[in-house]
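Below is the structure, and that's it, no one-letter string:
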């Protein structure tokens, strides 16, 4: 069944989570978004999703049964914090795009199946990927444009400078804010970044002595601690195992857990798993945890609370040869890996446009810098 009929049929047929009166009330609440489209969705950024549900007279149980899990899956925070624009955009994608709700997994380690192919593609095209190359400072010309990236020397090596025709920051927004040159900090474009910050998240990898589930899909949890999880022995070829499960889970919201020990985090997660899989963790022969790994990310994707849309910058900055890319920049997939990838494409298009023979950009900063016209770019340095 094509979209949006497939989603509508699925919702109407599922009577385990919501009653018919709840479905009808929620459907009526969605009418403005359906009729007015993305323009309405963007305006709703002023409300959290909890506030939007109350505004639309949607029963509180709808939030509890459906949108706690969805909020945490989308931005690792609850509906009482997340911008209604985020969830309404996701619902719009699910309804309007044929594959909007389709899930997919890498068939192996991200290092081998995602990062290495990217490196191979770049080097095949004549580019270079330099690891262990921390940036120390954005160096500027007198006109405020970037003259180079100052690279910090490691293990006693001297600092060095990388120069290029175009410069890109692919850093998360938090470290970028600490590195902005003083002349840039006075510009409204960069000042808006102060309204953005990364959200903490914790990932867990747990190996068990038996199979916990045969479901080959991403699973959403209404647990107050866990967000989404998957049994990688079913979803990922590299971890395939017919007899033992390897769970990857997201702990969210993580702000109260990010500074706790791995042992505390694992213990709390196991307590939640006992509720999700009681028949495997209770009785005379409970499932045993064979191995575990905890990955903490104090600042991940930007925290998409209400009012953040106005803080998100375009990929083109007031600096003619300096561009931004990342999930926090303005693109339709918001705070996600897909959003980060899309922002990279938009940045590449912006560089191409700015460097074309017929294109000229006249951008004047709030620091009274002189308008500049970029020369055609032959290479770009991305940090």
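It's in. It should be emphasised that the depicted structure is a prediction, and the values quoted were computed from it without experimental measurement. Residues are numbered from 1 along each chain as shown.

use CA for all of it now, contacts and neighbours both
Will do.

what about stretch 18-32, distance to the chain center?
Its chain's average C-alpha position is 29 Å from that of stretch 18-32, according to C-alpha atoms, centre = their mean, to the nearest Å.

How about residues contacting that stretch?
Identification of contacts with stretch 18-32 by C-alpha atoms under 8 Å, 6 or more residues apart in numbering yields 12, 40, 53, 56, 57, 58, 59, 62, 65.

got another, please set it beside the one above:
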């Protein structure tokens, strides 16, 4: 798709796009949010009041402290080279084990992978934003000595105005004001989205979350966002103005189908951590700027000189088990069906891939049977290159669109992609199927139809600028199975990293950890899996000191 007038392309599209019907308020003065590209100082997350950061730091320290030179005699195979697999490999390296990470694709990263097109432009699997509320990820950047690769943006949340095309509004978090007062100030000072009455009716139902913490948040998993709002008397417009946008950004699902635990988890971090909602972009492509340092660390660039191996283009064929003990005796990999063996094995595959490769004898075990309740959600990442600047903004924007979740002008946000004359938008297209709330099964549509529908949405975001802009090219990346689908009631089925199989451990954002399906969840799952591996390789006990999580009774009943 080259050199076509963007406005013309959108108008001639036959793609059907439904528009939201929000209650309109009296029109205010036009708000054009513009931002000159500028990086902001790295927030000081390593403070005693930031309990989550300190907890993540302590876990990293514990794993490093448990290093033993004798561990190099013990081997671990990690299946999957995404963030969960690389995280597992990194922290097992800290412990001193001989690690081998095998990835089926020829590139690392999994859900954060990227590659170059014929023009040398990077095509990314997804638009990845780093939050201050990602304590394990922030510790990882520090441990790898790559903190300078994060480009921190101004502390604000930017939303497109649903009723007024071309207008945006921001929630500004004042500097040097601690949590939770900085978020309170951001919400109270914004008069474009919620009335004072709506703000009060929003705040009161959130008090139990502030008092009950994670226990309260976890208990809301059986309710969808809409069910929770109705139960707590929260105005419907709060969902229209905030929660729909947040839900689509966090898990690519409409709020009426999304577990309220997802929204509360994010809000709890944003409210209680001063820089929790502050965002950063990686300064370049993920394979080079994030995955490569992790690979090099595993392969010997670490203070202990522990040397492992990261192998790409090596797909898993079979998990081989001993029929008597059910323990893993090897994995069959690669085109030549090579057999690799180790003392311990870690699956860092997605839940959908794991289910495909489970040995038959394991599938009836309640622990693995619960995986039937989990599946990945589809998402589409759209890249659009324009011949001019549309409206420069250096940060993440919630589009508030029926079809689009969030977007960013990567020619402004990322140093490697910087362009002073042209625009490169990266947009998250979600939801993509009926189960996630879409009226059209977009994941099955052609790239041309998806781009045309996206262009129609851009007419609302940039009604003036889009008229004369020419779309130079586009790229569409479809991920049919992304993070696990966080519909109500899924948390009780998420497995622990510890499994009933003595020499088999799980990693992945679908496993049990409080950061749900996210980059942070993937990194944390790798740390927790490493902790399990270390416990089992250094224990002569028949029982595990880190036992598997109990399986929900509903699964046990089906398994009998």
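Ah, there it is. Fair warning: this is a prediction, and the values are worked out from it, not measured in the lab.

Give me the buried entries from the contacts of stretch 18-32 of structure 1.
53, 56, 58, 62 (16 or more other C-alpha atoms under 10 Å).

Just tell me what the first one corresponds to in structure 2.
Just to be clear, that refers to residue 53 of structure 1. Aligned by TM-score structural alignment, residue 53 of structure 1 pairs with residue 229 of structure 2.

So residue 332 of structure 2, which state does it fall into?
Secondary structure state of residue 332 of structure 2, per DSSP: H, G, I helix; E, B strand; the rest coil, is strand.

what ranges do the strands span in structure 1?
With DSSP state E as the criterion, structure 1 has strands at 135-140, 146-151, 160-162, 166-169, 201-208, 219-220, 226-231, 246-251, 289-297, 322-324, 380-382.

how about JSON lines for those strands, with distance to residue 31 of structure 1 and mean neighbour count added?
Putting the strands of structure 1 into JSON lines (distance: least, C-alpha to C-alpha, whole Å; neighbours: other C-alpha atoms under 10 Å) gives the following:
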{"stretch": "strand 135-140", "distance to residue 31 of structure 1": "48", "mean neighbour count": "16"}
{"stretch": "strand 146-151", "distance to residue 31 of structure 1": "48", "mean neighbour count": "20"}
{"stretch": "strand 160-162", "distance to residue 31 of structure 1": "53", "mean neighbour count": "14"}
{"stretch": "strand 166-169", "distance to residue 31 of structure 1": "40", "mean neighbour count": "22"}
{"stretch": "strand 201-208", "distance to residue 31 of structure 1": "33", "mean neighbour count": "20"}
{"stretch": "strand 219-220", "distance to residue 31 of structure 1": "26", "mean neighbour count": "16"}
{"stretch": "strand 226-231", "distance to residue 31 of structure 1": "28", "mean neighbour count": "24"}
{"stretch": "strand 246-251", "distance to residue 31 of structure 1": "32", "mean neighbour count": "23"}
{"stretch": "strand 289-297", "distance to residue 31 of structure 1": "38", "mean neighbour count": "14"}
{"stretch": "strand 322-324", "distance to residue 31 of structure 1": "36", "mean neighbour count": "22"}
{"stretch": "strand 380-382", "distance to residue 31 of structure 1": "43", "mean neighbour count": "18"}
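
Format those strands as CSV; extra columns: distance to residue 313 of structure 1.
What follows is these, written out as CSV (distance: least, C-alpha to C-alpha, whole Å):
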stretch, distance to residue 313 of structure 1
strand 135-140, 19
strand 146-151, 19
strand 160-162, 25
strand 166-169, 13
strand 201-208, 23
strand 219-220, 31
strand 226-231, 28
strand 246-251, 28
strand 289-297, 23
strand 322-324, 8
strand 380-382, 18
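
Brilliant, that's me finished.
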